[in-house]
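J.: return atomic coordinates for the entry below.
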Amino acid sequence: MGKIFSAYRDIERISLPAKIEGGDVLKVGKKIFVGESSRTNVEGIQALAAIIKPFGCMVIPVKVTGCLHLKTGVTALDDQTILINANWVDADAFEGFSKVEVPDDEPFGANILKIGDIVCMNEAFPKTMMLVKSLGYKVDSVNISEFVKAEAGLTCMSVPFTCKA
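T.: Have a look, this model is predicted:
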C-alpha cells in the first residue's frame, strides 16, 4: 500500500446517520466550508470536522437554502475572494472574505471552476463572466448547456486534485 494511503488506513469513516455530499464541500486555503443541505446533514459536517482536525484544517458549516449544493451558490476565485449568490447560501459564514455577488438574473453563475490561474465558467452567464474578468481574473468559458438540463455545474463535473512526489 502506498505511503499516503497507509497513513489514512486508521482514520474514522463517515457512517449513517451522517451524510455528506462532495458538492457541499468547498476548500479555500485551510478552511473547509461545508453546506448543510438536503444531501449533507449536521452529523456529516461534524464527522468530517473530526476526521480532518488532525490535518490543521477548520470546518465551517454553511446553511444552503436555495440550491442543491453549496458549490452551486458559492465558489472561490482565490484564497481571499468568493463568488456568491447570497440568496442561496449564508454569506455570513464567509467572514473575512471579499464577496463578489453574481447578478440576480444569473443565479447559477457562482458555480465556477478554478484551474491554476484560469477561472472556467459556464458561457450561459455572460454578465458574471464580465464581472469576474473586470476583477482581473483570466476567464475561459465552456458550453455545458446539455448538462445544465440535469442540474449539473462545472464543479459537479470535475475532480480536481494535486499530486506531489
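J.: from here on, just use CA atoms for contacts and neighbour counts.
T.: Will do.
J.: so which bits of the longest helix seen in the chain are buried?
T.: Counting by DSSP state H, the longest helix found in the chain is helix 42-52. For helix 42-52, the neighbour count (16 or more other CA atoms under 10 Å) marks 42, 43, 44, 45, 46, 47, 48, 49, 50 as buried.
J.: would you do the same for the sequence below? I want to compare the two.
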Amino acid sequence: MENRSFEFSHALCRLPATSVTDGLRASDHGDPDPIAFAAEHAAYISALRLAGCVVNVLPADESFPDSVFIEDPALVLNGTAIILRPGAASRLGEAAALRPALLENMNDVIDLSTDGYVDGGDILCTDDRVLLGLSARTNLQGAQDLRPIVEGLGYKLVVLQTPPEILHFKTESSLIDAQTVLATPALATSGAFNGLNVIETAVGEDAAANAIRVNADVFLSAGYPKTADMLESAGYSVRILNTRQAALVDGGLSCMSLRYSR
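T.: Alright, predicted model coming up:
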C-alpha cells in the first residue's frame, strides 16, 4: 500500500477478559465493568471493519488482565511481527501467549532477543521511521536491540525520551496522516516530531491525542469535541468511539489492535 503507516488490510484484536478489572493503572479511578468494556470493544471492532479491515479476533485470555491491549507485546512492520518484551512484570508472558496467533496471521515473526524492555505503546511509526519513546516501560537496552530488526525491515529507528509524567509515548501522540502527528501541547513542543507537521490537541483535551488513523478514518475517543472539530475542519474523517472503560486501566484506541497489511 502507498501509505504503509495508516493504510491497512487487516487488524488483530483480542477480546477483553473479565480479569481486566485487575488491569494495571497509574491512578485508581475505579475498576472497568467487563460487560461495558466488551460493548466498547465490539464497537471498536465494528469501526475497524467499517474502515476496510479484515479483523481477526482472538479469545479473551484470563491469565493476563491487560491482554486486550494487544499492541504492547508486538510490533508489526510490513506484515512482519516483532515479538517485544513488555516492561511490566505482569505482562511478560503475553508475548509468548500471542505468538501462535502471530505465526498464523503475519507474513513472518521475529523475536526481539533482549534483556531490556520495549512496549508497543511507546512506538509510533511513520512510512519510513519508527519513533520510540523511552519510558518506564521501554528502556535503552531494548531500543538498541530493536534497532537492527527495524533497520532490516527498511525503517530508521529514532530514539526519544518520553516525558516522565507520560506512561507511553503514544498516550499523548498519534499519526493521522503520512506527515502529520496529533499530539498534546507538551509533547508537540518537545522536539520529538522534527520534520513532521503537528496538530496540537485542544486545551483541556490531552487524552484525545491517543487516536489512530485507519485507512480513510481517524478514530478519536469520545469526549473531546474541540479536537474533533479541529480535525474535521482540517479535512479528516473522524469516527468517535467510547473508550471510557479502557481508560480506567490506562488503555486507549491505539493499543487494542495490531493493524497491518498482507
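J.: TM-score of the superposition?
T.: Overlay of the two chains. TM-score (TM-score structural alignment, normalised by the length of structure 1): 0.87; 158 aligned residues with a CA RMSD of 2.0 Å.
J.: what's the average distance of the longest helix of structure 1 to structure 2?
T.: Superposing on structure 2 and averaging over aligned pairs (mean CA distance after the TM-score superposition for structure 1), helix 42-52 of structure 1 comes out at 1.2 Å.
J.: before we move on, back to that, which among the buried residues of helix 42-52 of structure 1 gets closest to residue 132 of structure 1?
T.: Lowest distance from residue 132 of structure 1 to the buried residues of helix 42-52 of structure 1 (CA to CA) belongs to residue 45, with 30.3 Å.
J.: give the contact list for the closest one.
T.: By CA atoms under 8 Å, 6 or more residues apart in numbering, residue 45 of structure 1 lies in contact with 18, 19, 20, 34, 36, 59, 61.
J.: ok, those residues vs residue 84 of structure 1, which is closest?
T.: Of the contacts of residue 45 of structure 1, the one sitting nearest to residue 84 of structure 1 (CA to CA) turns out to be residue 34, at 14.5 Å.
J.: show me what the closest one aligns to in structure 2.
T.: Aligned by TM-score structural alignment, residue 34 of structure 1 pairs with residue 132 of structure 2.
J.: what's the separation between its match and residue 37 of structure 2?
T.: 29 Å (CA to CA, to the nearest Å).
J.: residue contacts, the match of residue 34 of structure 1?
T.: Contacts of residue 132 of structure 2 (CA under 8 Å, 6+ apart): 122, 123, 124, 143, 157, 158, 159, 160, 169.
J.: report the buried members of the residues you listed.
T.: 122, 123, 124, 143, 157, 159, 160, 169.
J.: all helices of the stretch 101-250 of structure 2, in order?
T.: Per DSSP state H, counting those that start in this stretch, the stretch 101-250 of structure 2 carries helices over the ranges 140-152, 185-188, 225-233, 244-248.
J.: which members of the contacts of residue 132 of structure 2 occur in strands, if any?
T.: Using DSSP state E, the subset of these located in strands is 123, 124, 157, 158, 159, 160.
J.: give the aligned equivalent of residue 76 of structure 2 in structure 1.
T.: Counting by TM-score structural alignment, residue 76 of structure 2 has no partner.
J.: beyond the helix or strand harbouring residue 76 of structure 2, next helix or strand please.
T.: Using DSSP states H and E, residue 76 of structure 2 sits within strand 74-77. Beyond strand 74-77 of structure 2 in the direction of the C-terminus, DSSP H and E gives the next helix or strand as strand 80-83.
J.: give the contact list for the nearest residue to residue 48 of structure 1 once chain neighbours are set aside.
T.: With CA to CA, 6 or more residues apart in numbering as the criterion, residue 48 of structure 1 has its nearest non-adjacent residue at 7.2 Å, and that residue is residue 14. By CA under 8 Å, 6+ apart, the contact list for residue 14 of structure 1 reads 44, 47, 48.
J.: what remains of these once you look at structure 2?
T.: With both residues aligned by TM-score structural alignment, their matches' CA atoms under 8 Å, the contacts of the contacts of residue 14 of structure 1 that structure 2 also has are residue 47.
J.: counterpart of residue 157 of structure 2 over in structure 1?
T.: Going residue by residue (TM-score structural alignment), residue 157 of structure 2 aligns to residue 59.
J.: okay, strands next: where are they in the stretch 1-150 of structure 2?
T.: Ranges of strands in the stretch 1-150 of structure 2, per DSSP state E, counting those that start in this stretch, are 10-14, 54-58, 74-77, 80-83, 108-111, 123-125, 129-134.
J.: using JSON lines, lay out those strands together with distance to residue 225 of structure 2.
T.: What follows is the strands of the stretch 1-150 of structure 2, written out as JSON lines (distance: least, CA to CA, whole Å):
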{"stretch": "strand 10-14", "distance to residue 225 of structure 2": "27"}
{"stretch": "strand 54-58", "distance to residue 225 of structure 2": "28"}
{"stretch": "strand 74-77", "distance to residue 225 of structure 2": "31"}
{"stretch": "strand 80-83", "distance to residue 225 of structure 2": "35"}
{"stretch": "strand 108-111", "distance to residue 225 of structure 2": "40"}
{"stretch": "strand 123-125", "distance to residue 225 of structure 2": "24"}
{"stretch": "strand 129-134", "distance to residue 225 of structure 2": "28"}
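J.: having no further points to raise, I will conclude here.
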